[in-house]
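Chemist: test case, fold it:
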Amino acid sequence: MATSYTHLEEVSSKTLYLNIVIFIEIRLVSELVFQDIPQVELLQCLGRGYLKQNLLRAIRLWVWLRSLYADNQDRVVLDDSFSYANWRDAFFTPTHPKGEEIPLIHDSDCPCIKTTAQWLFNEKTGIVASQWQKSILAYTGIDASALDKLLQQRLFGVTRRSLQADLEILAQLGWLVYKYQKYYRVYEFPPRPITAKDDVTATKIGAYELNFMHEDLAAIAEYHSQKINGVQRFFLKLDYVIPHSTLDAVEDLECELRQLWAKTPVPPIELTYGSARLRDKVDCIVYPVCIYYVQRAVYLCAYGQSPQKQSDWYNFRLDHIQSMTCLEWTNLKLPLNLLRDYQKTSLPTPDYIALEMSKAWGFDFYLPSQLMLLRFEREFCDRYIKGTERHETFKEISYDEVKRLIQCEIKQPQQQQALLTILSKRSPTDAYYQVFIRYQDHQHRDNNIVMRLRAWQPKVEVLTPWDLRQSFAVDIATQFQMYHN
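Modeler: Okay, here's the model as predicted:
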């Protein structure tokens, strides 16, 4: 009898110990709150590395975690230990089927009828649908129409076996503990990329503000901007040539422009500008449209007067602006073109600038558009040019198409004949490209394009425009003499 009593005492002690451990774990668990939003990195973890194949399950596991660890009404009421049946009864409505089949639509309030899109895009999550879809498409390579079909599927319109498998996966991934044929919430979440619900507002703002970037770069910045396990892994390095001595002045100008753009109507301004081309100071009255970061500096795109007084538009480099004064629309000094467009309520917008830049390569969008024909060495082109994006109008063409364009577009007979002679000495197997560029003459050209062409030398040959070709020939001859001597 003594032995039996001792055995019972040991069993009782072990049971008490286990109950104490579980109680301590549950007390710790009560402090855990799951606020993560389903960004690509988290879904990749929940999909166990196969997000393209497991996207719906990964999203469903995210909803599971909200039901288990949320800090609001999304968290279902469960005992300290629970089974699948306990969770099912707490999560779904009482009329939800308990069989093995995929549940039919039976109750308008049952969570099993909600589509994937409804779980993702709502006021509680704060997820911006377009930005989220863009990041998923970029990461997984899923076709847009296929993703749309997935979003319209009922996320929990699956079999009991699938939901039971979800529980098992959560336990395998460390989100639950399975013991004694029951599931327990954990007291420490497993490592994962974190984007908390508290960060949603900042994420939405960031997603909106990233619209000023190239859409592909914006997508990269958006889903890499958050730290992963506390470590920043994405960095953007840009050359910025503004000297430190003028940084404060540039920031002051940017602040003043923001204040001006907040006014209704936006007022005109008078600039005192240090023109590198004129090598002098000049006063210009303009309407400020927008600012661009282009090739190592920030520019104000403005309409009204240019430094040379030859154009209605000009890109003013901010660190060259020496002063800026706000004017009234009643000021008698306003140029006629500016006053006329103000009275017609037809002042230009940033959309106009974007449209003009899409028509031809170059930031100086106010210069005339001209056809440029280029020849690349085939091996160089295949390695560094083919498959890259330079501009909407930049495309490879055939040798015969180059000949046709020279005959059609070059109106000066001597230039046309000279180019055709040059072309006849070039190999048809080389790579030929056409692109429209912003170019007027040697003095009025987009220097960023010139710098790009120089970077490609000697693997590129400019065929047209003719005077740009000639200027390159002079530069190369001068350079040769310098190094030859």
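
Chemist: when you work out contacts or count neighbours from here on, use the C-alpha atoms and nothing else.
Modeler: Will do.

Chemist: excluding sequence neighbours, find me the nearest residue to the residue sitting nearest the centre point of the chain.
Modeler: Nearest residue to the geometric centre of the chain (CA atoms, centre = their mean): Ala218, 1.3 Å. Spatial nearest neighbour of Ala218, excluding adjacent residues (CA to CA, 6 or more residues apart in numbering): Leu210 at 5.5 Å.

Chemist: re earlier: mind listing what's buried in the strand or helix carrying the residue nearest to the centre of the chain?
Modeler: Using DSSP states H and E, Ala218 falls within helix 215-224. By neighbour count on 16 or more other CA atoms under 10 Å, the buried set for helix 215-224 is Ala218, Ala219, Ala221, Glu222, Tyr223, His224.

Chemist: do the same with stretch 10-26
Modeler: Glu25, Ile26.

Chemist: please enumerate the helices of the stretch 351-485 of the chain.
Modeler: 378-380, 399-409, 413-424, 447-456, 466-484 (DSSP state H, counting those that start in this stretch).

Chemist: quick one, which of the ones you listed is nearest to Leu371?
Modeler: helix 399-409 (8.2 Å; CA to CA).

Chemist: and the contacts of the closest one?
Modeler: Helix 399-409 has contacts (CA atoms under 8 Å, 6 or more residues apart in numbering) with Leu373, Gln416, Leu419, Leu420, Leu423, Pro428, Thr429, Tyr432.

Chemist: try 10 Å
Modeler: For helix 399-409, contacts defined as CA atoms under 10 Å, 6 or more residues apart in numbering pick out 370-371, 373-375, 398, 413, 415-417, 419-420, 423-424, 426-434, 463-464.

Chemist: among those, name the buried ones.
Modeler: Among those, those buried by neighbour count (16+ other CA under 10 Å) are 370-371, 373-375, 415-416, 419-420, 423, 431-434, 463-464.

Chemist: widest-spaced pair of these?
Modeler: So, the buried ones among the contacts of helix 399-409 by CA to CA: farthest apart are Gln415 and Ala431, at 21.8 Å.

Chemist: could you name the helices and strands sitting against the longest helix along the chain?
Modeler: Taking DSSP state H as the criterion, the chain has its longest helix at helix 2-29. Here helix 2-29 is seen to pack against strand 182-185 when contacts are counted using 3 or more CA pairs under 10 Å, 6 or more residues apart in numbering; DSSP states H and E.

Chemist: to compare against the first, here's the next sequence to fold:
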Amino acid sequence: MTFFSYFPTPEILDWLALGRLGDRFNRSIRLWVLLNYFYGEKKNLAAKLPKNFGYIDFREEFFSPEHPLSDRFTTEQIKTECPDENCICKKSIKELIKVEIYPQSVKEWQQKIRDKMGGEVIEIEQRPFATVHRTIRDDLKYLAKLGWLQKSKTQVGEYHCQPQNNWPQPPLIQTERWDTSELSSTQSWELLKILESLSFVQPNLELVVESLWEKTTQQKSLVRDEPQKRIFIHLDYILSDETQDRVDNYHQQIEELWHQLPGGVIKFKYWRAKTERELEIIVYPVCLHYARRAKYLTAFGKDTDGKFGWHNYRLDRIVSEELTILKWGNSQIPKKLSELWKKGKLPTVEFVEEELEKAWGFNFYLPRDLLIMRFEPKFARGYVDGTVRHETFKPIKYQSLSKLVQKEIKNPQKRQKLLNIIKARSPKDAYYWGWIRNGDINVLMRLRDWRPKGEVIAPISIREKLKLEAEEELANYD
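Modeler: Below is the predicted model:
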């Protein structure tokens, strides 16, 4: 029988973190420990747990019997309330990895991890499992996402362990230098054209493109070897070359800040299209996205309405020549941000990802609302069925709609209005439901794209908005 036997090397931990070890170090350590518990020779929980197990089954095997069970406990309460010194919640990262990295010293291992993370400081005395139950639940979801566990098809929140032949395989460890010598001339040209099309998303790809271009153009019979381009990538990117250069500079500045210790905050002038005004923004940058038409910075601080919280900023609407970097301790940094930094509680990429999973919509900080759509059957078969919009967006039988509304809509007036609409619709039509961020422009644009074959039943607010838009549009053709 084969057991999980991967050591906590920088490469394995980065693999478990999906290439983002700097953002997910603690989670990566927890995942590695969990995999040792599920499939390792010493613990082998896969043999002890029921075939289909839930979090409670897992919790009873994983934690000490004296470990706090309440979901309401905070991390600090978990740390202080568990009396069992042998519980895994009491184990530091150093204790969890020390035996597995022998004969390498902890100090050597720590330095290799730091090098992998771009020099970031890691605290190996912290206890990764001294956290709330929701975090560990999310770790199980993450293992399922990675393919180490299989979600139950019949019971929500239940899993079963994977047989060894279904385990994900780690990638081969790559050298730091990207070697293209094994590529043929034709392969080099094909890769070059693809990378040139995508390099605007990640400016660092330009270096790869330059390297590949240099290698390709040094080959003999250059003109003869270049194949005719037959595959084209058309991305909906709306920026001019000049604006793109400016956006790339912002992107580069932000990435450089993330690799500097202890990081900091950025200040810039921002053009708010809604009010047609320039605003000064001071925020903590968390991550970057390419969404539908442009690049966005997800950041935490005072938003464009002066409220303290999350906001997505389009990089092309930054009007400053360059970003101003404010190091921690600068008097311009909002007090709330400084306090979060001092307490080690700055917002994380993991939080953003978790919120994005909860509802369809890039603006994850907007209200979460129930979406119900009706489609003509032929339209649904051609344009909706078999597509992926969001993991919560899925088909539903007409007979189940009323029950869904009664369960999820708390407002009596809205609930009754929706029930009346559903009652007046045909059971033969196609219906979908999911969760959306109400007010997210990208979701709204998709709902508009489905007109007139797609009808928004819920939320009522969007239904009424689209109805008004349709009436205004119709008036244009009088």
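
Chemist: do you know the score for how well these two fit?
Modeler: The TM-score (TM-score structural alignment, normalised by the length of the second structure) is 0.52; 276 aligned residues with a CA RMSD of 3.5 Å.

Chemist: what is the subsequent helix or strand relative to the longest helix of the first structure?
Modeler: With DSSP H and E, the next secondary element past helix 2-29 of the first structure is helix 40-46.

Chemist: so that next one corresponds to what in the second structure?
Modeler: Helix 40-46 of the first structure corresponds to no residues in the second structure, going by TM-score structural alignment.

Chemist: now the angle from whatever helix or strand comes next after that helix to helix 2-29?
Modeler: Per DSSP H and E, the first helix or strand lying C-terminal to helix 40-46 of the first structure is helix 51-69. Here helix 51-69 of the first structure points in a direction 110 degrees away from that of helix 2-29 (axes from the mean of the first three to the mean of the last three CA atoms, to 10 degrees).

Chemist: report all helices and strands that helix 51-69 of the first structure contacts.
Modeler: The helices and strands touching helix 51-69 of the first structure, judged by 3+ CA pairs under 10 Å, 6+ apart, are helix 40-46, helix 84-91, helix 116-120, helix 129-140, helix 144-151, helix 160-172.

Chemist: now do 7 Å
Modeler: Applying 3 or more CA pairs under 7 Å, 6 or more residues apart in numbering; DSSP states H and E, one finds that helix 51-69 of the first structure makes contact with helix 40-46.

Chemist: flag every buried residue along the helix it packs on.
Modeler: Applying 16+ other CA under 10 Å to helix 40-46 of the first structure flags Val40, Glu41, Leu42, Leu43, Gln44, Cys45, Leu46 as buried.

Chemist: output those residues in TSV, with distance to Lys149 of the first structure appended to each entry.
Modeler: As requested, the buried residues of helix 40-46 of the first structure are exported to TSV (distance: CA to CA, whole Å):
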residue	distance to Lys149 of the first structure
Val40	18
Glu41	22
Leu42	22
Leu43	18
Gln44	20
Cys45	23
Leu46	21
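
Chemist: among the residues you listed, which one sits closest to Pro288 of the first structure?
Modeler: For those, the nearest to Pro288 of the first structure is Val40 (38.9 Å; CA to CA).

Chemist: what's the burial count for the aligned partner of Ile441 of the second structure in the first structure?
Modeler: Using TM-score structural alignment, the partner of Ile441 of the second structure in the first structure is Asn447. Asn447 of the first structure has 15 neighbouring residues, counting by other CA atoms under 10 Å.

Chemist: was I right to think Ile285 of the first structure contacts Ser306?
Modeler: No: at 8.5 Å, Ile285 of the first structure does not count as touching Ser306 under the criterion of CA atoms under 7 Å.

Chemist: the two: which is more packed in?
Modeler: Ile285 (24 against 20).

Chemist: which secondary structure state does the counterpart of that one in the second structure sit in?
Modeler: Aligned counterpart of Ile285 of the first structure in the second structure: Ile282 (TM-score structural alignment). Under DSSP: H, G, I helix; E, B strand; the rest coil, Ile282 of the second structure falls in the strand class.

Chemist: repeat for the one 3 residues further on
Modeler: Pro285 of the second structure falls in the strand class when you classify it by three-state DSSP.

Chemist: quick one, what contacts the nearest residue to it once chain neighbours are set aside?
Modeler: Distances taken as CA to CA, 6+ apart place Ala299 nearest to Pro285 of the second structure, at 4.4 Å, with adjacent residues excluded. Counting by CA atoms under 7 Å, 6 or more residues apart in numbering, Ala299 of the second structure touches Val283, Tyr284, Pro285, Val286, Trp310, His311, Asn312.

Chemist: now which of these would you call buried?
Modeler: Judged by 16+ other CA under 10 Å, buried ones among the contacts of Ala299 of the second structure: Val283, Tyr284, Pro285, Val286, Trp310, His311, Asn312.

Chemist: is it correct that the last one falls within a strand?
Modeler: Which is Asn312 of the second structure. Yes: Asn312 of the second structure: assigned to a strand according to three-state DSSP.

Chemist: map it across to the first structure for me.
Modeler: By TM-score structural alignment, Asn312 of the second structure lines up with Asn315.

Chemist: show me what contacts that match?
Modeler: Going by CA under 7 Å, 6+ apart, Asn315 of the first structure touches Tyr299, Leu300, Cys301, Ala302.

Chemist: in the second structure, what residue corresponds to the third one?
Modeler: With TM-score structural alignment as the matching criterion, the partner of Cys301 of the first structure in the second structure is Thr298.

Chemist: what helix or strand does its match sit in?
Modeler: Residue-wise, Thr298 of the second structure maps onto strand 294-302 under DSSP H and E.

Chemist: mean deviation, that strand versus the first structure?
Modeler: Compared with the first structure after fitting, strand 294-302 of the second structure has a mean deviation of 0.9 Å; criterion: mean CA distance after the TM-score superposition for the first structure.

Chemist: what of stretch 460-467 of the second structure?
Modeler: Counting by mean CA distance after the TM-score superposition for the first structure, stretch 460-467 of the second structure comes out at 0.8 Å.

Chemist: where in the first structure does that stretch fall?
Modeler: Taking TM-score structural alignment, stretch 460-467 of the second structure hits residues 466-473 over in the first structure.

Chemist: any buried residues in the matching stretch, and which?
Modeler: Trp466, Leu468, Phe472.

Chemist: strands of the stretch 301-450 of the first structure, start to end?
Modeler: Assigned by DSSP state E, counting those that start in this stretch, the stretch 301-450 of the first structure shows strands spanning 313-317, 321-326, 369-376, 395-397, 431-438.

Chemist: got CSV for the ones you listed, with distance to Gln343 of the first structure too?
Modeler: As requested, the strands of the stretch 301-450 of the first structure are arranged in CSV below (distance: least, CA to CA, whole Å):
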stretch, distance to Gln343 of the first structure
strand 313-317, 18
strand 321-326, 18
strand 369-376, 29
strand 395-397, 42
strand 431-438, 30
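
Chemist: fine, thanks again, bye for now.
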